[in-house]
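A.B. asks: can you look at this prediction? I've put the sequence above it.
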Amino acid sequence: MTTAKMHRERVFETIAPLTEPVELPLTSLLEAPRRLTADIESPIDVPGFDNSSMDGYALAAATVEELCGRPIPVRGRVAAGARGQQVQPGTAVEIMTGAPLPPGTDSVVKIEDTSPGRFGADTVTITAEVEPAPGTFVRRRGSDVRAGQTVLREGTMLTPAHLGVAAACGVNELPVLGLPRVLVVSTGDEIAAEAAAGINDANSVTLSAGLRRLGVEAEVAFVPDDPQQLLDRVRSSDAQLVISTGGISKGAHEVVRLAADLDGRSAMTFEPIAMQPGGPQGCGRLADHAWIALPGNPVSTLISFELFIRPALLGLAGHEAPREVAYHRLAHGFDEAPPAGKLQVRRAQLTDAGLAFVGDSRSHLLHSYAEATHLVFVSPEESGADDPYSAAGDRLMTWKIA
C-alpha cells in the first residue's frame, strides 16, 4: 500500500503548480494564513526617530545631574506626532509617550518621579533618585529595525505579528503563495434531492468551510452517479482544482472512477492508502482539471483534507505540519486494536488525565469529530500490539483541531 506520506507528496505535486506567487495588500492577508515567497527588507528605520517611552519630561542628562531636587523651568509640550522646538540647557519640556525627542534633549524623566506629578506647571522638580544618563526612557531610532534589514524570511507562514512588522516598516504589499479557485463536488445519487433514501450532504459544507478559512474561493456542485454528467459539470467550471468526495471505492457505481475510464485524457491515480480512516484516495487530472478525489464518508473526507489538501494549499512540503503539533499521554488504553501496518488517525479530547478517545475509528462518526479537540496519530509501529489495552500513559503525536 501507498503510505500517507507518499500520497501527501503526490497531492502536493498536483496542487503546487496552481499556487503561483502573488502580491497582495496587507488588508487581504488579515483572515487566512499565507506563506511568504520572498525575503522582505525594511525600507526605513523603525522607530524612525528617537522618541519617549514614557509620559514625562524631556531634558538633557546634564540638566538632570545639575538640577535634581531643584525647580526646573518647563518650556512647552511635545505630543505624539508633533515636533518640538530646541530645548535650552537647564530647562525641560513636557513629552508624551511616542513623541519625538526635541533638539537639546537626550533623556526623559517620567512624571511619577516629579513634583507636582502633573502636567501644566511652570516648573518641575525631580523628586526621585534618577540616574542622569543619556537614553533614559528613550526609544532610539532603528532600535527595532534598521533600514535594509531583512525582517521577514521566505517561507514564513504569516501571523498577525508578521503583518504588523510589515506595516510598521511601511511595506503595504507582500508576495505570498497564491491559492487556486476550487470546485467542490459531492457525488452520488444518495445526495440528490429526489433520492428516495436521501442523505444530507455534510462533505460540501465541511470542505467549503476548511477552504474558505484558508482564503480559498470555492464553489459547490452536486452530481449523481452519472459519469458523463460529472465530466460535463467540471468542464464547464473555471475552477483550477476539483476536490470530489465519494465515487472512488470498489462499488459498482463509483462515479469518479467511471468518469476517469470515460475520459480518454484522464491521468488519475486511484490507490489504497495505508491509513484509517481515509483508505481510498485519488489524484491527478480529469476533465482537463487538476483533481483530488477523497473518500465519501465525512470523517474520512475531513481527515483527508487535513492530512493532504490543507498542507498542499499552504505550501507545506515534506514533514511540515499544518496544525499545532504536541505529544500527549493517553488517559486509557486503546478501545480496539489499531490496524496492523496502517497509520490510524483517532479523535480525542484532551482532559486532565490525558487524551480520551471520542467515538471509535469508524469513518461516519462526524459528531465525535466535532466533539474532539485533537487528532491523534497512531503509527504502524504502535499498532497490532499483543495487548491493545496496554497503551495507557503512552505519548502520541497530536494535531490540535482548530
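C.D. replies: That came through fine. Owing to the predicted nature of the structure, the values given are computational and were not obtained by experimental measurement.

A.B. asks: please make it C-alpha for all contacts and neighbour counts, starting now.
C.D. replies: OK.

A.B. asks: so which helix or strand takes in residue 161?
C.D. replies: helix 160-168 (DSSP states H and E).

A.B. asks: below is an additional structure, to be compared with the one above:
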Amino acid sequence: MPPSSSSASNPRTSAPRTLASVDDHAARVRSLLPRPDPADVPLAECDGLILAADLVAKVALPGFDNSAMDGYAVRRADVESATADSPAEIPVSDDIPAGRIDVPPLKPGTAARIMTGSPVPEGADAIVPVEQTDAATTGAPPATVRIYEAPTPAQHVRRQGEEASAGDVVLPAGTPLTPSSIGLAAAVGHPSLPVYRRPRVLVLSTGSELVAVGGPLKPGQIYESNSHMLAAAIRRVGATAHTLTLVPDDVDSFMSSLKSAAADADLIITSGGVSAGAYEVVKDGLSSTGTVQFDKVGMQPGMPQGAGTVFGTPIVTLPGNPVSVYVSFEVFVRPALLTYMGIDDTERPGFVGTWTGGDQPSPAGKRQFLRGTCDVPAGEVAPIGTPPSHLLASLARSNCLAIVPEETTQLHNGDDVEIWLLDGAL
C-alpha cells in the first residue's frame, strides 16, 4: 500500500543517530510508567497484586480460645488418671457446636462435647479427641463419656491471639498477594486491601500483510502472531492486555486507532513499523507528534525502538520480527510493568553459566540476546537456532536467554555467560 497523504507530507528527515545503549532505553521506558498511588481493592481482585502498606490485624487470630479437634472439653484434674485399662467416666454437661456464642463455664467434674473451632468453655484446660473416648460426634451427646487417655496441658486448645494480636503487622508492605495471604487478610478483618493496581496495556500490531489466525492466506500474507505473544506475556506479568490487531499500513488509520483507544490504557505497545523502510506506519505517524523518541539501540535482536507518549498515554514501539518483539518485551517492557505494580526486584532469575555452544560471533557494540537451552543443575547453556529475529520456532523451544555484552565479539566453549531463565525453565 502506498503511503497516505499524511505520511507523504511528513517525511522522515532526521539525521542518523549513534546507537543508544540498552540501559538508557530501558530507563526511558521505565520512566514512562511511574509507580501509581495505591488503590483500595476488594479481596476478590487482589490475587497476584502487591500489598502497598503493612497489613495490620483488626482482630486477634484466633479471636478466642477454640478447639482444634472434635472431642470433649475437660478439666485435666478430673481425668488425669485415665488410662486404656482404667478409663475415667464423667457426665457430659453441655454440647458446644461451632458458632455457639453463649457458652457457659464448664462445671467441675463434667465434660462438654465440643466441635473443631468451637469456643473452649471457661474452666476447661484441655480437649480430649473423640478417638480417645467411647463416644461418637454425631447425634445427641451422651449422658456420660469414657476417656481412655489423660490429656496433656492445653492439649488441642488454640489460644486466643497465638498467631496474632489485634494491632500486629501480619504481612509487610511489598508482599505479593497469594490465595493464602488473601485468606489471612480476611481472617483478620480486611474486606479490601491497599495495592498497586494492574496496568491496562493496549497492544497494536501493524501491517497490511497480516491476517487473523485461521483465515485464508493469500500470497505475501502471514498470520498475525505478535499480539498473541505480547498479550500472553503481559498477562503473565499480572497486567491486563487488550489487543487491537490488523491495523493497516496507513498513517491516518493508525493514528485514528490510537486516539480512540489511548484513553483507556496505561500503556500502549506497538509491534512493527519502526524500521527504515518506506512504509513504517508507526514511525511515520508518531514522528510528527514530537512526543515519541525513536532510536537504534545497541542490541541484537531488537535494534529499532521507540518510546514516549501519544494522546497523553505512554507508548513503547517495538520492532516487528517476532523474536525481536519478545526480547524487547523482556528487556524493556516487563521490568517497567513490574515496577508499576509495586515489585522492586524486576530481574529474571538467572546466574552466570558456562557456554557449550562452540564459537559464537557477536556484533561489536551490541548486547546480544541468544535463545538457548540451559541445563540448570549443570549450569551449562547451548544455543537454539541462529541469531536472525524471525525464527520464532527456536524461541518457543528456548528456556533461557544468554546475554553477550557489547564488548564481547566471540563466545567460545567454556566461557562464562550471563543467563536469564525464562518461564518454564527448571
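C.D. replies: Done, it's in. Source: prediction; values computed, not measured.

A.B. asks: so what number do they get for TM-score?
C.D. replies: Overlay of the two chains. TM-score (TM-score structural alignment, normalised by the length of structure 1): 0.84; 389 aligned residues with a C-alpha RMSD of 3.1 Å.

A.B. asks: where in structure 2 does the helix holding residue 161 of structure 1 align, residue-wise?
C.D. replies: Under TM-score structural alignment, the alignment places helix 160-168 of structure 1 onto residues 179-187 of structure 2.

A.B. asks: quick check: buried residues in that stretch?
C.D. replies: Buried positions in stretch 179-187 of structure 2, judged by neighbour count with 16 or more other C-alpha atoms under 10 Å: 181, 182, 184, 185, 187.

A.B. asks: tabulate these in JSON lines, adding columns for distance to residue 115 of structure 2.
C.D. replies: Below are the buried residues of stretch 179-187 of structure 2 laid out as JSON lines (distance: C-alpha to C-alpha, whole Å):
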{"residue": "181", "distance to residue 115 of structure 2": "26"}
{"residue": "182", "distance to residue 115 of structure 2": "26"}
{"residue": "184", "distance to residue 115 of structure 2": "22"}
{"residue": "185", "distance to residue 115 of structure 2": "25"}
{"residue": "187", "distance to residue 115 of structure 2": "20"}
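
A.B. asks: biggest separation within those residues, which pair?
C.D. replies: Greatest spatial distance among the buried residues of stretch 179-187 of structure 2 (C-alpha to C-alpha): 181 and 187, at 9.6 Å.

A.B. asks: so how far is residue 394 of structure 1 from the aligned partner of residue 49 of structure 2 in structure 1?
C.D. replies: By TM-score structural alignment, residue 49 of structure 2 lines up with residue 34 in structure 1. Noted for residue 34 of structure 1: a distance of 35 Å to residue 394 of structure 1, by C-alpha to C-alpha, to the nearest Å.

A.B. asks: have a look at those two and say which one is more surrounded.
C.D. replies: Neighbours per residue (other C-alpha atoms under 10 Å) separate residue 34 of structure 1 from residue 394, with residue 34 holding more: 24 against 16.

A.B. asks: for that one, give me its contacts.
C.D. replies: The contact partners of residue 34 of structure 1, taken as C-alpha atoms under 8 Å, 6 or more residues apart in numbering, are 157, 158, 176, 177, 214, 314.

A.B. asks: redo those as JSON lines? Include distance to residue 186 of structure 1 and neighbour count.
C.D. replies: Output for the contacts of residue 34 of structure 1, formatted as JSON lines (distance: C-alpha to C-alpha, whole Å; neighbours: other C-alpha atoms under 10 Å):
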{"residue": "157", "distance to residue 186 of structure 1": "31", "neighbour count": "18"}
{"residue": "158", "distance to residue 186 of structure 1": "32", "neighbour count": "18"}
{"residue": "176", "distance to residue 186 of structure 1": "30", "neighbour count": "24"}
{"residue": "177", "distance to residue 186 of structure 1": "27", "neighbour count": "24"}
{"residue": "214", "distance to residue 186 of structure 1": "20", "neighbour count": "17"}
{"residue": "314", "distance to residue 186 of structure 1": "23", "neighbour count": "20"}
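
A.B. asks: residue 245 of structure 1: which of those residues is nearest?
C.D. replies: The closest of these to residue 245 of structure 1 turns out to be residue 214 (C-alpha to C-alpha; 19.2 Å).

A.B. asks: that closest one and residue 29 of structure 1: what is the separation?
C.D. replies: 10 Å.

A.B. asks: returning to that earlier point: which of the contacts of residue 34 of structure 1 are retained in structure 2?
C.D. replies: By both residues aligned by TM-score structural alignment, their matches' C-alpha atoms under 8 Å, those still in contact after alignment to structure 2 are 157, 158, 176, 177, 214.
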